[in-house]
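In: Here is my input, please return the structure:
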Amino acid sequence: MRRLILAGLVAAAVLAACEQPDPLAANRRACADDNGAPAERVAACTALIESGELEEAARIEAQANRGAAHRAAGEVTSALRDFEAVLRVEADNAVALEGRAAILLASGQLDAAEQLVTQLIETGEADASAQFMRAEIAQSRGDYAAALEDYDAAIARDQRMAIAFARRGRAKQRLDDIDGALADFDSALRLDSSLVDARAGRCWLSLREGRDLERARTDAETAAAADPRHVEAQLCRGILQLRGEEWTLARTSFEAALEVEPGNPTALFGRGVARRRSGDSDGREDMNRARDFDRHIGETFDDWGVRTY
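Out: Alright, predicted model coming up:
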């Protein structure tokens, strides 16, 4: 009987030991949470990496996730450092390939980004983001037909990817599919009513086509309020303000655009018009500087329905 009791106690002790909570469980969850706050993810992933308790596969996963968290926080150098460390050990790691490709694409390194995106797609583990990035590369190169194919593929994989609809709308507009472009901007905004790229895109399409200018003004105001440094939103709002002879407001919009892009000819010419029409004859200087960049800029403003004199 005594032996049975001892055996039971030993079994209970073993079971209790097996049921000990994983001391790293909270960090594992936080590190893997794509929707978590970037700083918290970085801290959790770092704790995992430095714990010395992870097997290699888990450590690689944690470092890739930390790179993604750094990228989400805008910490590009730290993100690249993590992604490159992961890829040296696991060349086909999807998180690292996607993250590094996105950073290279954002910095305009199209060829380098394309190599990583192609590699990612070839792994068979790519999601809609990979197709979207390849579409962005094609659009940046002016190959709108190829871009359209990849936007289609991205949307087929994720029909709630609002930015893919917005960017496909721009490609369709370049290919003169105006109704298709408008439909895509509308779809993007049904999915995400605050998407600045879609608001600005629809504003410009409406302005150029002379369609629903009241809605265009709402789009411009909403986009500029959400992102004051979005040049297209400020320009579209400024043009509409010029059409409404709101000189002071238009000048403010164009100056906001010029803070981001000091040599932007549309912003320079628009500010010049606003200055001249409000009685500041020195506005001609802005207009002449704009003509140095684009000698047809005045005709373009005429097409947009702006009275420049």
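
In: rest of the way, CA atoms for contacts and neighbours
Out: OK.

In: Give me the residues contacting stretch 173-182.
Out: Tyr144, Ala145, Arg168, Gly169, Arg170, Ala171, Lys172, Arg202, Leu205 (CA atoms under 8 Å, 6 or more residues apart in numbering).

In: so of the residues you listed, which ones are in helices?
Out: Tyr144, Ala145, Arg168, Gly169, Arg170, Ala171, Lys172, Arg202, Leu205 (DSSP state H).

In: Greatest separation within those residues: which pair is it?
Out: The largest separation in the ones in helices among the contacts of stretch 173-182, counting by CA to CA, is between Ala145 and Arg202 at 20.1 Å.

In: and the helix or strand hosting Asp184, which residues are buried?
Out: Asp184 is part of helix 178-191, with elements assigned from DSSP states H and E. Residues of helix 178-191 classed as buried: Ile178, Gly180, Ala181, Leu182, Asp184, Phe185, Asp186, Ser187, Ala188, Leu189 (neighbour count, 16 or more other CA atoms under 10 Å).

In: Mind putting the ones in helices among the contacts of stretch 173-182 into JSON lines with neighbour count?
Out: As requested, the ones in helices among the contacts of stretch 173-182 are exported to JSON lines (neighbours: other CA atoms under 10 Å):
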{"residue": "Tyr144", "neighbour count": "22"}
{"residue": "Ala145", "neighbour count": "16"}
{"residue": "Arg168", "neighbour count": "29"}
{"residue": "Gly169", "neighbour count": "30"}
{"residue": "Arg170", "neighbour count": "27"}
{"residue": "Ala171", "neighbour count": "26"}
{"residue": "Lys172", "neighbour count": "21"}
{"residue": "Arg202", "neighbour count": "29"}
{"residue": "Leu205", "neighbour count": "23"}
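
In: this one next, for a side-by-side:
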Amino acid sequence: MVGMVGRALVAAAAGVGALALATLIEVSAARAESPLSTKCNAVGNLSVDDRIAGCTALIESAAAMPRGLVMAHFRRAMFYRQKGEIDRAIADYDQIIERFPDNLNARIARASAHLQKREPEAALPDYAKVIELDPKNTYAYLGRAHVYSSRRDFVRAIADYDQALLIHPDNVIAHVERGLAYVRKGDPDRAMLDCDRAVEISPQTGGGQLCRGRVYFAKGDRERALAELDQTIQIKPKNENFYYFRAESFSQLGELDRAIADYDRIIELSPRSRSAYGCRGRRLCSKRRL
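Out: Next up, the predicted model:
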């Protein structure tokens, strides 16, 4: 599903924040830090720029131990990504990996940053290295499978999803993504097994229902497909991806008014969504031509 694994990997990278906080508090207890550097992990209503400045001050000072500096780089990279400054985030991950080549969190985070930057091929070496160092790293298999799937290499993608599910049999993302890969590979019956399993494991996420909707479309059962997509939105009415999939489905059916309504909802939820504006504009042009 578009964005699912990307978000999972971003969350994994951001998850080091709690460890960062504990580390930097420990450092602060050992020696005094400047007021600016404490903003890197401060709790409160601080701007992203203030937090970046705080992390930069900590990195440039001699106050932190090496572990604290690594966490400051992680934190600053996370804030850069929030601003959309992906190259600067990658530079922070580069510095960590240059000093600590076996840091798996940094490699996973750098790979997910390349995905965020729409450079999937650049993510592959980091995923491969993580798998080499930790053959049971589910995130690396999911990330690499996502890259393979995006370039329509479904055999390799499915093989990586298989590995992820051997490690974590109840991983909903792996079931949904593998199901979608089977759909695109032309095997909707096999895909449905994964979709149904995803619903069984976690009916409250909506991913399995979306997966089933795609299978029904592949089988030509449009009524059941739309019913499944409707369920996803009932489950999570603020999930942009679910509206996007339904809008594209309406477009394929020639129901442009309903497609445009879904794109409008995406724009309402995320005013900066360029893809929604672009898709909505194309549908309006199609409607005028009709």
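
In: TM between them?
Out: Here the TM-score for the pair of chains, by TM-score structural alignment, normalised by the length of the second structure, is 0.64; 239 aligned residues with a CA RMSD of 4.1 Å.

In: Using the aligned residues only, give the average distance of the strand or helix carrying Gly208 of the second structure to the first structure.
Out: Secondary-structure assignment from DSSP H and E places Gly208 of the second structure in helix 207-218. In this overlay with the first structure, the average offset of helix 207-218 of the second structure from its partner residues is 3.1 Å by mean CA distance after the TM-score superposition for the first structure.

In: Point out the other helices and strands that the very next helix or strand once past that helix packs with.
Out: Downstream of helix 207-218 of the second structure, the first helix or strand assigned by DSSP H and E is helix 222-235. Packing partners of helix 222-235 of the second structure (3 or more CA pairs under 8 Å, 6 or more residues apart in numbering; DSSP states H and E): helix 207-218, helix 240-252.

In: quick one: contacts for Asn41 of the second structure?
Out: Ala20, Leu21, Leu24, Arg51, Arg75.

In: what about the strands in the second structure?
Out: Using DSSP state E, no strands are assigned anywhere in the second structure.

In: for it, what's the longest helix?
Out: Assignment by DSSP H; longest helix in the second structure turns out to be helix 66-83.

In: Return the distance of Ile163 of the first structure relative to Ala156 of the first structure.
Out: Separation of Ile163 of the first structure from Ala156 of the first structure (CA to CA, to the nearest Å) stands at 13 Å.

In: Show me which of these two is the more surrounded one.
Out: Shown here are Ile163 of the first structure and Ala156; by other CA atoms under 10 Å, Ile163 has more neighbours (23 against 12).

In: and that one, what pairs with it in the second structure?
Out: In the second structure, Ile163 of the first structure lines up with Ile173, judged by TM-score structural alignment.

In: pretty sure its match is touching Met4, no?
Out: Yes. Assessed by CA atoms under 8 Å, Ile173 of the second structure is found in contact with Met4 at 7.2 Å.

In: I'd like the buried residues of helix 178-191 of the first structure as CSV, with distance to Leu195 of the first structure appended.
Out: Conversion of these to CSV gives the following (distance: CA to CA, whole Å):
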residue, distance to Leu195 of the first structure
Ile178, 20
Gly180, 18
Ala181, 15
Leu182, 15
Asp184, 13
Phe185, 10
Asp186, 11
Ser187, 11
Ala188, 8
Leu189, 7
